[in-house]
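Asks: Below is the sequence, then the predicted model.
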Amino acid sequence: MKLDSSPIAAIATAPGRGGIGVVRASGKNLQPLMSALFGATALAPRHATYIPFRQADGTLIDQGIAIHFKGPQSYTGEDVLELQGHGGPIVLQLLLARVLEAGAESGLRLAEPGEFTRRAYLNDKLDLAQAEAVADLIDASTEAAAKSASQSLSGAFSKTVNTLVDGVTNLRMLVEATLDFPEEEIDFLEKSDARGQLAGIVASLQQVFKQAAQGALLREGLNVVLVGQPNVGKSSLLNALAGADVAIVTPIAGTTRDKVSETIQIEGIPLNIIDTAGIRTIDDAVDVVERIGIERTWGEVAKADVILHLLDADHGPSRADDHIVAAFPAGVPVLRVWNKIDLSGHKAAVDAMADATHIYLSAHEHIGIDLLRAELLRIAGWQQTGESLYLARERHLIALKNAGAHLDRAGEHAAQNDQSLDLFAEELRLAQAQLSSITGAFSSDDLLGVIFGRFCIGK
């Protein structure tokens, strides 16, 4: 990706009111901008200067702190100027407008989303995995996710991936050296322990994937959809899981007409719990609003990672429940939740049966809720390993999977004979390219545009 060298500026703090707001500028040389803003007042690099922020005619906008970070010792690797003032939206807009006006002659323009971090990546201040961790840290919805994002931002994930790349690269060197000197009568696979080296790399990759997959749960969470007939206690269960009255509960069937969403945490894993309208046939729906609610319910079911099928333990299953089950999408885990055991006389329990795992609980009395939480963690594949986790993205997991597939094929060629060394080397090259794409050593402009385009402006 080509680096646009024109200076940029943007508000770097979140929209809305706050005690402090920041306007940030970055460029190869910001001295003309600082002269236009502050006249003869010089800003010592990396020192905070309390100074008035004025319009071109001398009118006072605000009074705050200016800090100049001289490149390359800055976030972007360029000169960076930060103006810290009061966090009112009007004040910040006036200050940004003044900065853009003062830098107009030098080509200063408004930054695009993620452009500051993109410049940090292109100027080798961050690799691509670290740059993505910046956005993940901002968006983290749990303490565990924030800790994992911080670890990735510090370079822990990149270091692990680079270690894998180095191992594959060294093995490639041995293989290709043997291909370059075929007259050497050396049993390469035996003498260099190529198979042993490959097995070690594969084992390390599997461990990294395991940690990354766990970290991906921290980032994405699970979409858990509550489904069932009207008045089986879906909203009560949502409230019990959330620990608050987030959904209206009444004995009137059909109270929930549209989805109600709530994000909760179970051992640091974010779960997006979605309560939906009770399902009955469209013909039985009392009005058009309920019909629309039922249609939206099935729309949420189609996007679910886990389906909680609620049934009334006091009345037992019905033919309508069979119709609901028959319409569930294939391949999505389903938990059969038998609610209202306080009325039926059942005990709280988990029963793994051939059709699904059945859980007996009472949402109203908060009995058996912990059993449901444990089953949701089991389905998520969450394990408290005590190991460091990497807040991986989907593209990281795909790259790790693809690298593993190439290494497996390399092992197949290595198990044959020396005549397959060229194929062995090619699979190693492909594995190396997949791993290197994680940190950005091999990345297309289109990929970078997608990644940084999802950042907020000012970051």
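Replies: Ah, there it is. Numbering: from 1, shown residues only.
Asks: For the rest of this, base every contact and every neighbour count on C-alpha atoms.
Replies: Will do.
Asks: now the strands for this structure?
Replies: Ranges of strands within the chain are 8-11, 18-27, 48-54, 60-69, 79-87, 109-110, 222-228, 260-266, 269-275, 306-312, 334-339, 349-352, 357-360, based on DSSP state E.
Asks: Pull the residues that contact the third one.
Replies: Think strand 48-54. Contacts with strand 48-54, where a contact means C-alpha atoms under 8 Å, 6 or more residues apart in numbering, come from 37-38, 43, 60-68, 95, 98.
Asks: and the residues you listed, which are buried?
Replies: Among those, those classed as buried by 16 or more other C-alpha atoms under 10 Å are 37, 43, 61, 62, 64, 65, 66, 67, 68, 95, 98.
Asks: quick one, what contacts the closest residue to the fifth one other than its chain neighbours?
Replies: The reference is to residue 64. Closest residue to residue 64 apart from its sequence neighbours, by C-alpha to C-alpha, 6 or more residues apart in numbering: residue 85 at 4.6 Å. By C-alpha under 8 Å, 6+ apart, the contact set of residue 85 is 20, 21, 22, 62, 63, 64, 65, 92.
Asks: Distance of residue 85 relative to residue 76?
Replies: 21 Å (C-alpha to C-alpha, to the nearest Å).
Asks: quick one, what contacts residue 36?
Replies: So residue 36 contacts 102, 103 (C-alpha under 8 Å, 6+ apart).
Asks: which one's the longest helix in the chain?
Replies: In the chain, with assignment by DSSP state H, the single longest helix is helix 194-220.
Asks: how about the strands of the chain in CSV, adding distance to residue 292?
Replies: Below are these laid out as CSV (distance: least, C-alpha to C-alpha, whole Å):
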stretch, distance to residue 292
strand 8-11, 42
strand 18-27, 41
strand 48-54, 54
strand 60-69, 52
strand 79-87, 43
strand 109-110, 43
strand 222-228, 15
strand 260-266, 14
strand 269-275, 15
strand 306-312, 20
strand 334-339, 24
strand 349-352, 34
strand 357-360, 29
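Asks: A further structure is provided below for comparison with the first:
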Amino acid sequence: MEFDTIAAISTFPGEAGIGIVRISGEDALEILSRIFRPFKKKDIKAVKSHTIHYGHIVDPETGEVYDEVLVTVMKKPHTYTREDVVEINCHGGIVVTSKILELVLRNGARLAEPGEFTKRAFLNGRIDLSQAEAVIDIITSKTMLANRYAQKQLAGVLGQKMRELRDKIMGLLSHLLALIDFPEENVEELEKSEIKKRAEEILKDIEKLIDASESGRIIREGLKTAIIGKPNVGKSSLLNALLRQERAIVTDIPGTTRDVIEEYMSIKGIPIKLIDTAGIRHTDELVEKIGVEKSKEVLAEADLILFVLDSSRELSKEDYEIFDIISGKNVIYVLNKIDLPKKIDETELKNLVGNGIIVEVSTIKGLGLDRLETEIYNLVFKGRVSAGEEDIITNARHKEALMNAKKYMESVLEAIEKGFSEDLITIDVNGALEEIGKITGETATEDVINQIFERFCIGK
């Protein structure tokens, strides 16, 4: 495919040691030859690919020297975009990089749109759509674990998995089409049980990926973890203890926390969004009442709840009410203040919790925090996947496509059970095939592709 020549600043704007202006397209070398004066006189268009050259950027109209630079020349097809690519490494700073970019644009380039360099890499067949999305995931990753999964996706692990799945679906579709097109020929027919077996295997593969997607979403976006409980049980102290810093105000006065406090931390590579909430209780004080309502809103949206109980006090009416509110949620019951004499009825607590996880801690003494972090980590993966697996789905768009493919394969199995003809079954098989193709880009619409690359920064 042929495109015009684009340019953009690829480094963060502001003061820095270096800045990079990137150019990609058919005229990249021609534009460079107009504005670059190499220290050793040479035809910059004729130099070897993937070489670096020292010189100055000069305005060809006025002769003004803009900056002393190093220029990297990379010739197609072995480049990021599979086009001729030039990178001008200049001094950092808004003024220098902006002036050089302006000069490049005046000499024939167009300002790149967000993500257009990566979009060209996709459209020119260098990477698939899932790999392109991995680029933005690498840039926005909050932990090394999230970065590692994004790096695997960029390396093509997910794309290969999707191609293997597409091959299985294509195999099923080919046999079904053969039965339709050559009903009287000596074609190896799949028995009904064999067709069903293949469809079930495909469905099982899709379901495995979907099961791993929740863990993947958390790795990518973070685990929304709400710390709740009645006033003065140590919620803010728990936040401070987990963060290893004094982030929230702690006093002996009930109702000190009036608003929601949010902070990020990492547990074994998993980004955790800790949310400290106002103590949940009945109150007539207006500000505290608003805080309690916000706490309930956060509770409804949380992936995980840390329900803090005070082991030095008996269970109260407010505790029982919170037990009712959190019913059906993912909860870890944090029994705080174990450094004080216990007054809570542990038998009653275990009856209320059932098979739930109870972790005893002392935020003052720093006891039990390691175990709490381990339990949070284990709850993320729920025993279904490990941090070393490669087929974790971290992207909501990919999960949606897999969910749609699952529905199509379930319809295939239903059609087989009801004895529908092969031509009707192929409709749903084709639907599953199209959904899997959306992940790697083979069947993604132009609107979807544009929406993906709009999330990128200009210059990437």
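Replies: On my side now, so go ahead. Just so we're clear, the structure is a prediction, and the values are computed from it rather than from any experiment.
Asks: before we move on, back to that, out of the strands of structure 1, which comes closest to residue 149 of structure 1?
Replies: Judged by C-alpha to C-alpha, the one of the strands of structure 1 that comes nearest to residue 149 of structure 1 is strand 269-275, at 13.9 Å.
Asks: in stretch 380-392 of structure 1, what counts as buried?
Replies: Under 16+ other C-alpha under 10 Å, the buried positions of stretch 380-392 of structure 1 are 380, 382, 389, 390, 391, 392.
Asks: likewise stretch 332-342 of structure 1?
Replies: Result for stretch 332-342 of structure 1 [16+ other C-alpha under 10 Å]: buried residues 333, 334, 335, 336, 337, 338, 339, 340, 341, 342.
Asks: Please apply the same query to stretch 205-212 of structure 2.
Replies: Residues of stretch 205-212 of structure 2 classed as buried: 206, 207, 209, 210, 212 (neighbour count, 16+ other C-alpha under 10 Å).
Asks: and residue 356 of structure 1, how many neighbours does it have?
Replies: For residue 356 of structure 1, the neighbour count with other C-alpha atoms under 10 Å is 12.
Asks: Kindly report the same for the one 10 residues further on.
Replies: Here the number of neighbours of residue 366 of structure 1 (other C-alpha under 10 Å) works out to 16.
Asks: Pretty sure it sits against residue 240.
Replies: Yes. If you go by C-alpha atoms under 8 Å, residue 366 of structure 1 and residue 240 touch, sitting 6.4 Å apart.
Asks: residue ranges for the helices of the stretch 351-459 of structure 1, please.
Replies: Secondary structure of the stretch 351-459 of structure 1 by DSSP state H, counting those that start in this stretch: the helices cover 369-380, 394-414, 421-439, 445-453.
Asks: again, but for the stretch 101-250 of structure 2
Replies: Taking DSSP H, counting those that start in this stretch as the test, the helices found in the stretch 101-250 of structure 2 are 116-123, 129-140, 144-154, 157-181, 192-221, 235-243.
Asks: by contact count, what packs against the longest one?
Replies: I take that to be helix 192-221 of structure 2. Helices and strands touching helix 192-221 of structure 2, by 3 or more C-alpha pairs under 8 Å, 6 or more residues apart in numbering; DSSP states H and E, are helix 144-154, helix 157-181, strand 270-276, helix 369-381, helix 396-417.
Asks: Mean deviation, the third one versus structure 1?
Replies: With the two structures superposed, strand 270-276 of structure 2 lies on average 1.1 Å from its match in structure 1, counting by mean C-alpha distance after the TM-score superposition for structure 1.
Asks: What are the contacting residues of that strand?
Replies: Applying C-alpha under 8 Å, 6+ apart, the external contacts of strand 270-276 of structure 2 come out as 142-143, 145-146, 218-228, 235-236, 239, 260-266, 377.
Asks: Could you rerun that using 7 Å?
Replies: Identification of contacts with strand 270-276 of structure 2 by C-alpha atoms under 7 Å, 6 or more residues apart in numbering yields 142-143, 145, 219, 222-227, 235-236, 239, 260-266.
Asks: For ChimeraX, write the select line for the buried members of those residues.
Replies: Entered in ChimeraX, the line below selects the buried ones among the contacts of strand 270-276 of structure 2, by 16+ other C-alpha under 10 Å:
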select :142,143,145,219,222,223,224,225,226,227,235,236,239,261,262,265,266
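Asks: Enumerate every residue touching residue 420 of structure 1.
Replies: Residue 420 of structure 1 makes contacts with 413, 414, as judged by C-alpha under 7 Å, 6+ apart.
Asks: got it, and residue 16 of structure 1?
Replies: Residues in contact with residue 16 of structure 1 (C-alpha under 7 Å, 6+ apart) are 88, 89.
Asks: Can you find the partner of it in structure 2?
Replies: Mapped onto structure 2 by TM-score structural alignment, residue 16 of structure 1 lines up with residue 14.
Asks: how close does that match get to residue 455 of structure 2?
Replies: Residue 14 of structure 2 is 21 Å from residue 455 of structure 2, by C-alpha to C-alpha.
Asks: which pair in the contacts of residue 85 of structure 1 spans the largest distance?
Replies: Applying C-alpha to C-alpha across the contacts of residue 85 of structure 1, the maximum distance is between 65 and 92, 13.4 Å.
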